[in-house]
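here are the coordinates; sequence isn't available:
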């Protein structure tokens, strides 16, 4: 009479460890789907996102450079006065899709979703790496736009916008993208000094 009871207990004990693994697997897939969905949502709402970028850029230009600024969120455009000009002589800097950080953030979110589906990668580390890389991309792009506004003030509209947007802005974004990717890889591959490999 005791043998069936023992086998039943063994069956319960053998089946119970599988449940946490299934929950973790489901959580990983849900997080991976969330990353992919976030990238798609960002691309579909890029019009709204560029309006937010215009607001953030305008606020930064006003604080860092002291320029009078008017922002049209609906047009994704920041108008700023320079060289002593007033509100009636403002230059509009429109955040187009090519000037936005949305096209750089979307791949980061997609990569995050793919990595979250892998079993041998820490989800927390992936999310931390994505947060750092995404923050760098957004910050560098805002700095680039502020730099363009400053160069327009220094060198005039034609030369300032041309050099700031085409040359210096492109170089700055390449450096920012390299820093974002480098930080992503470093965070994922970091191993603490105190960690000892099991033998």
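In hand now; what should we look at? Computed from a predicted model, the values in this text were never measured in an experiment.

for the rest of this, base every contact and every neighbour count on C-alpha atoms.
Will do.

any idea how far residue 192 is from the spatially most central residue of the chain?
Centroid-nearest residue in the chain: residue 134, 2.2 Å away (criterion: C-alpha atoms, centre = their mean). For residue 134, the distance to residue 192 equals 23 Å [C-alpha to C-alpha, to the nearest Å].

setting aside sequence neighbours, what's the nearest residue to the residue nearest to the centre of the chain?
residue 105 (6.0 Å; C-alpha to C-alpha, 6 or more residues apart in numbering).

so which bits of the one helix or strand the one you found maps to are buried?
Using DSSP states H and E, residue 105 falls within helix 102-116. Residues of helix 102-116 classed as buried: 102, 104-106, 108-116 (neighbour count, 16 or more other C-alpha atoms under 10 Å).

distance between that helix and the chain's centre?
The chain centre lies 8 Å from the centre of helix 102-116; the measure is C-alpha atoms, centre = their mean, to the nearest Å.

ok so, going back, hang on, isn't the residue nearest to residue 134 packed against residue 132?
No: using C-alpha atoms under 8 Å, residue 105 makes no contact with residue 132, being 11.4 Å away.

please, where are all the helices along the protein?
Counting by DSSP state H, the chain has helices at residues 2-15, 18-44, 46-64, 102-116, 123-155, 157-162, 169-189.

relative orientation of the fifth one and helix 169-189 in degrees?
In this structure, helix 123-155 runs at an angle of 160 degrees to helix 169-189, with axes from the mean of the first three to the mean of the last three C-alpha atoms, to 10 degrees as the basis.

below is an additional structure, to be compared with the one above:
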């Protein structure tokens, strides 16, 4: 036999309300981490430039002519194979300049708490990888052109073609983040709701 009860005494599950709160906390922590990474990228720019110089010198040494090595933020390449050249990784050319706004934007999107972490995290990592690879491609293009055509090759790649590669990569990274931020409705659920309404 069923007994009546006061609704105020019944513990109503609050699961649906707790789920967004948990997502917001997880996204909030990741957002703070990405914002902290953006800050570190700017404050530790000297170390990032030195790391970039070392990494690119390693790549040049295995692909381009002559030997390559780095000293702080300067890359020496084509050593022992004719005319040696040097490239300095300046503050404006460093990947830190590209990583900072991308990481900051990703951090803001995480803090919004409306985008699933499972969708935003891969997009954020992909965007960071895109800007790093595009800048590394520019370094390689500059060094290769410098070995082939000297100062003219440097000017061509550094001021024109190489810059277009970096700009294209930066825009592509922004698009990746924006696409991840777009909320997509579940079409089957929307269709079921439409059928019930009708």
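Great, that's in hand. Worth saying up front: this structure is predicted, and the values here are computed from it rather than measured.

sorry, back to before: can I get the buried residues of helix 102-116 of the first structure in TSV with distance to residue 52 of the first structure?
Listed next are those as TSV, based on distance: C-alpha to C-alpha, whole Å:
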residue	distance to residue 52 of the first structure
102	11
104	16
105	14
106	16
108	19
109	19
110	21
111	24
112	23
113	24
114	27
115	28
116	28
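
return the member of the residues you listed nearest to residue 157 of the first structure.
residue 102 (25.9 Å; C-alpha to C-alpha).

and the closest residue to residue 152 of the first structure other than its chain neighbours, how far is that from residue 117 of the first structure?
What sits nearest to residue 152 of the first structure in space, not counting adjacent residues and going by C-alpha to C-alpha, 6+ apart, is residue 160, at 4.1 Å. Between residue 160 of the first structure and residue 117 of the first structure the computed distance is 46 Å (C-alpha to C-alpha).

circling back: list the contacts for the aligned partner of the residue nearest to the centre of the first structure in the second structure?
Here residue 134 of the first structure is matched to residue 128 in the second structure, going by TM-score structural alignment. The contact partners of residue 128 of the second structure, by C-alpha atoms under 8 Å, 6 or more residues apart in numbering, come to 99, 102-103, 173.

same check, this time on residue 102 of the first structure
Per C-alpha under 8 Å, 6+ apart, neighbours of residue 102 of the first structure: 42-43, 46, 49-50.

what is the nearest of these to residue 58 of the first structure?
Among the contacts of residue 102 of the first structure, and counting by C-alpha to C-alpha, the member closest to residue 58 of the first structure is residue 50, at 12.1 Å.

thought the closest one was touching residue 99?
No: applying C-alpha under 8 Å as the test, residue 50 of the first structure and residue 99 come out as separate, 9.1 Å apart.

count the residues that sit near residue 41 of the second structure.
Residues lying near residue 41 of the second structure (other C-alpha atoms under 10 Å) number 21.

how close does the spatially closest residue to it that is not a sequence neighbour sit to residue 40 of the second structure?
Closest residue to residue 41 of the second structure apart from its sequence neighbours, by C-alpha to C-alpha, 6+ apart: residue 96 at 5.4 Å. Noted for residue 96 of the second structure: a distance of 9 Å to residue 40 of the second structure, by C-alpha to C-alpha.

residue 99 of the first structure matches what in the second structure?
Under the alignment by TM-score structural alignment, residue 99 of the first structure pairs with residue 93 in the second structure.

equivalent analysis for residue 144 of the first structure, please.
Alignment note (TM-score structural alignment): residue 144 of the first structure maps to residue 138 of the second structure.

neighbours around its match, how many?
21.

from memory it sits against residue 165, does it?
Yes: with contact defined as C-alpha under 8 Å, residue 138 of the second structure and residue 165 form a contacting pair (6.7 Å).

count of residues packed around the corresponding residue of the second structure for residue 30 of the first structure?
Aligned counterpart of residue 30 of the first structure in the second structure: residue 29 (TM-score structural alignment). For residue 29 of the second structure, the count of nearby residues is 15 (other C-alpha under 10 Å).

what's the distance between residue 29 of the second structure and residue 119 of the second structure?
16 Å.

now swap in residue 162 of the second structure and tell me
Per C-alpha to C-alpha, residue 162 of the second structure is found 31 Å from residue 119 of the second structure.

more crowded one of the two?
Neighbour totals were compared for residue 162 of the second structure and residue 119, and residue 162 leads with 23 against 13 (other C-alpha under 10 Å).

just give me the match in the first structure for that one.
Checking TM-score structural alignment: residue 162 of the second structure goes with residue 169.

over to residue 117 of the second structure?
Under the alignment (TM-score structural alignment), residue 117 of the second structure maps onto residue 123.

what's the burial count for that match?
Burial of residue 123 of the first structure is recorded as 21 neighbouring residues (other C-alpha under 10 Å).

setting aside sequence neighbours, what's the nearest residue to it?
residue 116 (5.7 Å).

quick one: residues contacting that neighbour.
Counted by C-alpha under 8 Å, 6+ apart, residue 116 of the first structure has contacts 28-29, 31-32, 122-123, 126.
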